[in-house]
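> need a 3D model of the sequence below.
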Amino acid sequence: MQEKLNCPECVDLDRRDFVRLMGTGAAVLSGAGLSLASEPEKLPMPQVIHPAEELVKELFAGLSEDQKKNIQLPWNHEARGRMYNKALGKPIKDVYTKPQQELVVRVLKAMSSGEEGYRQFSRDGTWDASKSFENCGANIFGDPTKDKYAFVFSGHHITLRCDGDSEEETAFGGPIYYGHTPMGYDSKNIFNYQTREVARLFEALDAKQRSKALITMGTPGEHEESVSFKEARKHTPAGLATAEMTADEIKLVDSVMRTILSPYRKEDVDEVMAIIKRTGGMEKIRFAFYTDESEGAKTNEKQPWSFWRLEGPGFIWNYRVLPHVHAYVNVSSKA
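I've put the predicted structure just below:
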């Protein structure tokens, strides 16, 4: 039975048996912008050179056989597509040499939009409850010198991956996860700017649109299943569709997309937008704002939503604001 991705703020990380998988074998948007074409555009996926992946190959080439035993898993291992709240397997400090650790940092920076993106990934250098970069994990699935492979970086409130498009028609190499411990509406939360930008869109909506966008009962849930396309197909996406918005509101949608994608490298952003076009365009994306409480944290005028969510045929961005940020992302035209 699959384990839940849990958050350890109130539970000692050392007491949590979070990962047992190792023992089981285990920016800017593209120039095309946010097309609202009514028909899916059958565009080819972007073909680009990935600096991060080249660094992963360099990292792999320098690993000893003993190191590979600790961090390498088969491409088709179930752990590859999971989300993590601590290091998967052994932490970086127990596996990698100092020069190799510096190379892992270079990989992460190449996966980001630059220093600002990396600052957000690292939560301003704190790495949240992981406390340090060295306590996070960096694993390689498959063999970068041969066929399909993926690099997966894991730590508290973070799961990032890059794979040189080994996972076809899928952005970010698979589902990603990010978060930060400060309360979601607090300016100390490094991702608070994303909620502020979404709030600008909500404030521009008229009363009828807001009524459709607001969900007053329940929440979209968390963990991997909250961004599972298999689960999503069981219901009609909640909220207000971009197709129901005015031209001025669509400009704010454009700004929201630029904002939430801003920490990521351009090639990932381009891939996200290509997938959205292939699955019906931005007009299919719905915005939903949830007012029910989350983990005992109640909403009010100053903190109006516990979650906000963007969902379309091949795109899910599920963002928990309260009591602190957990964001789950899945983008794929294979949905």
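
> alpha carbons only for contacts and neighbour counts from here, please
OK.

> what's the nearest residue to Lys93 if we skip its chain neighbours?
Leaving aside its sequence neighbours, Lys93 sits nearest to Glu134 (CA to CA, 6 or more residues apart in numbering; 4.8 Å).

> just checking, the one you found touches Tyr96?
No. Assessed by CA atoms under 8 Å, Glu134 is found out of contact with Tyr96, at 9.1 Å.

> this one next, for a side-by-side:
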Amino acid sequence: MHGTLTDSQRSKICYDWNHIDPKRGLLRTRVSNNWMINDASIHGDYYTAEQKDLIRKIFESIVSSEWIGKFDQQMEDDCGGFGREQAIGIFGDPDAGPFELVQTGRHMTLRCDGDSEPSVAFGGPIFYGHDPGSFDEQKDHPGNVFWQQALNVNRIYEMLDGRQRKIAEVAQTPGEQAVAFKGKSQAISGIPVTDLSSDQKEQLQLSLGSLLEPFRVTDRQEALECLSSQGGLDACHLSFYTDHDIGNDRVWDNWRLEGPSFVWHFRGAPHVHVWVNIADRPDIELNA
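Modelled structure (predicted):
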């Protein structure tokens, strides 16, 4: 892709590795729920047909093949289809390295970095989400391609006894973009995974697999390696937030799995927003 760009195109979408945006900071590390990294829309006339095809192939390479159709549905609902109200930025040099491509849009911050950032999973923090059309979803979230992830995690809650539930339930959802690492010195809310029984831990492991499932195998593996380096799931806590329970059905719409340098924050109310920040050490600054 980089090699097909004209000088004019590069001036718009290519950046130095450590480019600082006056308002958005170190731009390659930025994560947001709804943004355009620049105004060069993928769908518009800025790119040639060949370049648009390459961008599509890059996108398909960073998500799981089994999930391409679901992401396409999400993009159709959220922005009218792939490339519409979406933009990419390329940082560094793909030939000499380091480099990273960031794809942005409504309910999307995805990255492809060729492991240029070895300490972080996914090349840095990512965001995904979905609004099938109503904005304020019903309790069963009909049509939301990511809601099954929440149902899988809620199965753990169903397995908890009364004492465990009191620990796991947290009264107030934190700000969704507040996914900076707390390390081992700051308190983390929710039930410690070490307080779970073996069958509950097994369900948590299955649920973690479903969270990673939409993404390519190399990113899944890197995420698990980062998690392992900080103590694995046993170093994590699981919180179910009780303040935004759509339908008051105790199927928790908002929840978070969090460790020293691992945050998977799922906000299901009023519709799905998911913030993911994973690294092998907690001293990496968040730019959200």
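
> could you quantify their similarity as a TM-score?
After superposition, the two chains reach a TM-score (TM-score structural alignment, normalised by the length of the second structure) of 0.87; 268 aligned residues with a CA RMSD of 1.8 Å.

> returning to that earlier point: so which of Glu134 and Tyr96 of the first structure has more stuff around it?
Higher neighbour count among Glu134 of the first structure and Tyr96: Tyr96, with 22 against 19, using other CA atoms under 10 Å.

> what about the more buried one, distance to Met111 of the first structure?
19 Å (CA to CA, to the nearest Å).

> cool, Ser262 of the first structure as well?
Counting by CA to CA - Ser262 of the first structure and Met111 of the first structure are separated by 12 Å.

> have a look at these two and say which one is more surrounded.
Each of Ser262 of the first structure and Met111 has its neighbours counted (other CA under 10 Å); Met111 has more, 26 against 20.

> which position in the second structure aligns with that one?
When the second structure is aligned by TM-score structural alignment, the residue opposite Met111 of the first structure is Ile62.

> go ahead and confirm its match touches Glu213.
No. Using CA under 8 Å, Ile62 of the second structure makes no contact with Glu213, being 11.6 Å away.

> re the thing from before, residue contacts, the match of Met111 of the first structure?
111-112, 215-216 (CA atoms under 8 Å, 6 or more residues apart in numbering).

> ok, now with 6 Å
Listed by CA atoms under 6 Å, 6 or more residues apart in numbering, the contact set of Ile62 of the second structure reads Arg216.

> all helices of the first structure, in order?
51-61, 65-71, 98-111, 115-121, 192-204, 207-213, 229-232, 247-261, 266-278 (DSSP state H).

> so the residue nearest to Lys93 of the first structure makes contact with Val95?
No. Judged on CA atoms under 6 Å, Glu134 of the first structure makes no contact with Val95 at a distance of 9.7 Å.

> any idea how far the residue nearest to Lys93 of the first structure is from His157 of the first structure?
Taking CA to CA, one finds Glu134 of the first structure at 15 Å from His157 of the first structure.

> same thing with Arg106 of the first structure?
From Arg106 of the first structure to His157 of the first structure the distance is 20 Å (CA to CA).

> and those two? Which one has more around it.
His157 (28 against 17).

> aligned partner of that one in the second structure?
Checking TM-score structural alignment: His157 of the first structure goes with His107.

> close enough to count as contact, that match and Gly129?
Yes. Applying CA under 6 Å, one finds His107 of the second structure in contact with Gly129, separated by 4.8 Å.

> alright, that wraps it up for me.
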